[in-house]
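> task: produce atomic coordinates for the following.
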Amino acid sequence: MAEIKEIETWLKYNDRLLEIWNLKGKIKPGYRVLFHGPPGTGKTLTACLLGKYTNRNVYRIDLSVVVSKYIGETEKNLSRLFNKADKKEWILFFDEADALFGKRTNVSDSHDKYANQEVSYLLQRIESHEGLIILASNMKSNLDTFFIRRFNSIIEFDNPDAEERLNLWKNYLPDFGEYMSDVNLEEIARKYNLTGANIVNIIQFAGLRTLEKNSNIISSDDLLLGIRREYEKEGKMMRQE
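Below is the predicted model:
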């Protein structure tokens, strides 16, 4: 939370820092942040909330759409994006940043050469952009170390602990007291290592099974089956903590 507040502070006071303190031209424009951590831990949600609480539009860039197999097209797509965002108070959120910001390869053929040029071009545009840029990655180690040095802030999103998981269960479930029968949420939160995204999927699954039975009471069997399905989707054994 303290690291997120630093971003809010930059959004609020950067213009005054540059003008009143006469630092324009002495420090790089813009602010570059890396969110990294497992899927479902709130990276996208946090970017959206930053926009909400600072009254700024958040533009999520899907790099799988921007990146092109045709030489030069990726740079053109990125150029259009940054030109459109120039001088606007947008928050640019690059999701799945590994797709383009990965480690640059040793040049062994023309494809490697142009892939490295795409990364270099993006470095240049990000460093010159005057607004806030957030990149999200599931694994920090996937990113080029040369690129990582250019971030103003690197924020790790951990899997929630037992107390945080219990809060997620309570916040997402409909009216906690009325919709549960033999369910011990404290025990489930303690035993099963799940992310917020996992918990939402489980509640959707269990809720649909409950309605299919013409019932309003979610059973522990349906919740546990939903938990098992989430573990299986990720190729994990359903172990308790």
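
> drop to CA atoms for contacts and neighbour counts, all remaining ones
Will do.

> which residues touch the residue positioned nearest the centre of the chain?
In the chain, the residue lying closest to the centroid (Cα atoms, centre = their mean) is K43, at 2.7 Å. The contact partners of K43, by Cα atoms under 8 Å, 6 or more residues apart in numbering, come to F35, H36, G37, A136, F157.

> tell me the two of these that are most distant?
A136 and F157 (10.1 Å; Cα to Cα).

> these two: who's more crowded?
A136 (22 against 16; other Cα atoms under 10 Å).

> so the more buried one belongs to a strand, correct?
Yes: using DSSP: H, G, I helix; E, B strand; the rest coil, the assignment for A136 is a strand.

> that one contacts L34, correct?
Yes: using Cα atoms under 8 Å, A136 is in contact with L34, at 5.9 Å.

> mutual contacts of A136 and F157, please.
In contact with both A136 and F157: F35, H36, K43, using Cα under 8 Å, 6+ apart.

> so of those, which ones are in strands?
Using DSSP state E, the members of those that fall in strands are F35, H36.

> sequence B follows; please return its structure for comparison with A:
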Amino acid sequence: MGDTEKNLALLFEKAEFKDWILFFDKADALFGKRTDVRDAHDRYANQEVSYLLQRIEQYHGLVILATNQRSHLDPAFARRFQSIIHFPIPRPEERYRLWCNAFPSQVEIAPDIDWRQIAARYELPGAGIMNVTHYCALEVLADQTRRLELKRLEAAILREYVKEGKVV
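Here you go, the predicted model:
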């Protein structure tokens, strides 16, 4: 058994009698689709997925998987889930509320920044909005202006679009 299986075995054994909730973020990396075996690596990866299928079925507690790549999960896991919850990208009104509450009070927002317009124009998930917020907050604190200008905000949004692979 490889190190991953050993570590997972220890985790499941420890969790079994402690009423733990097991949460796997970026689950597609660990619970990925099995493939045709072309080499030892494929065989090993398939064994790992089969092992996880077995352990999840035997586990009596709650297991939560999170991924933004659901299509990369092995379909055998989906058959074992009691619930699958999809979190869609926030709508403009939801993005507006996120933007309005995102920046710390130490950051002054320039008067030409219209959060409704930003929310309508730029389709970002909540995590993307927070990435832009963190980037901008660090930038304005680093240059000691403490004021967020529209130009800087839009540059940060475009930077996030590039990170997400969106066409600008």
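
> how close does D39 of structure 2 get to L52 of structure 2?
D39 of structure 2 sits 20 Å away from L52 of structure 2, taking Cα to Cα, to the nearest Å as the criterion.

> neighbour count winner among those two?
L52 (18 against 8).

> host element of that one?
Using DSSP states H and E, L52 of structure 2 sits within helix 40-58.

> if you count contacts, what does that helix end up packed against?
When contacts are defined as 3 or more Cα pairs under 8 Å, 6 or more residues apart in numbering; DSSP states H and E, helix 40-58 of structure 2 sits against helix 3-16, helix 75-80.

> give me the mean distance between that helix and structure 1.
Following the fit onto structure 1, the mean deviation recorded for helix 40-58 of structure 2 is 1.9 Å by mean Cα distance after the TM-score superposition for structure 1.

> which of the residues in that helix are buried?
By neighbour count on 16 or more other Cα atoms under 10 Å, the buried set for helix 40-58 of structure 2 is A45, N46, Q47, E48, V49, S50, L52, L53, I56.

> can you list contacts of that helix?
Here helix 40-58 of structure 2 makes contact (Cα under 8 Å, 6+ apart) with 4-5, 12, 30-37, 63, 74, 76-77, 80.

> quick one: it to helix 3-16, angle?
If you take axes from the mean of the first three to the mean of the last three Cα atoms, to 10 degrees, helix 40-58 of structure 2 sits at 10 degrees to helix 3-16.

> map E89 of structure 1 across to structure 2 for me.
Using TM-score structural alignment, the equivalent of E89 of structure 1 in structure 2 is D19.

> so that match touches G61, yeah?
Yes: taking contacts as Cα under 8 Å, D19 of structure 2 lies within contact range of G61: 6.3 Å.

> higher neighbour count, the two?
G61 (16 against 11).

> what residue of structure 1 takes the place of that one?
So, by TM-score structural alignment, G61 of structure 2 is matched to G131.

> cool, A29 of structure 2 as well?
Applying TM-score structural alignment, one finds that A29 of structure 2 aligns to A99 in structure 1.

> try V132 of structure 2
In structure 1, V132 of structure 2 lands on I202 (TM-score structural alignment).

> what number of residues lie near its match?
There are 23 residues near I202 of structure 1, going by other Cα under 10 Å.

> show me what G72 of structure 1 aligns to in structure 2.
Alignment note (TM-score structural alignment): G72 of structure 1 maps to G2 of structure 2.

> distance check, the residue in structure 2 sticking out farthest from the centre against R80 of structure 2.
Residue farthest from the centre of structure 2, counting by Cα atoms, centre = their mean, is P111 at 32.0 Å. According to Cα to Cα, P111 of structure 2 and R80 of structure 2 sit 51 Å apart.

> same question for E94 of structure 2.
Taken as Cα to Cα, the span from E94 of structure 2 to R80 of structure 2 is 32 Å.

> neighbour count winner among those two?
E94 (15 against 11).

> mind checking what secondary structure the corresponding residue of structure 1 for the more buried one has?
In the superposition onto structure 1, E94 of structure 2 corresponds to E164 when matched by TM-score structural alignment. Reduced to three states with three-state DSSP, the structure at E164 of structure 1 is helix.

> for the one 5 residues further on, same thing?
Classification of W169 of structure 1 into helix, strand or coil gives helix, according to three-state DSSP.

> what about it, how many residues nearby?
W169 of structure 1, neighbours per other Cα under 10 Å, totals 20.

> ok, the match of V132 of structure 2 - contacts?
I202 of structure 1 neighbours (Cα under 8 Å, 6+ apart): L223, G226, I227, E230.
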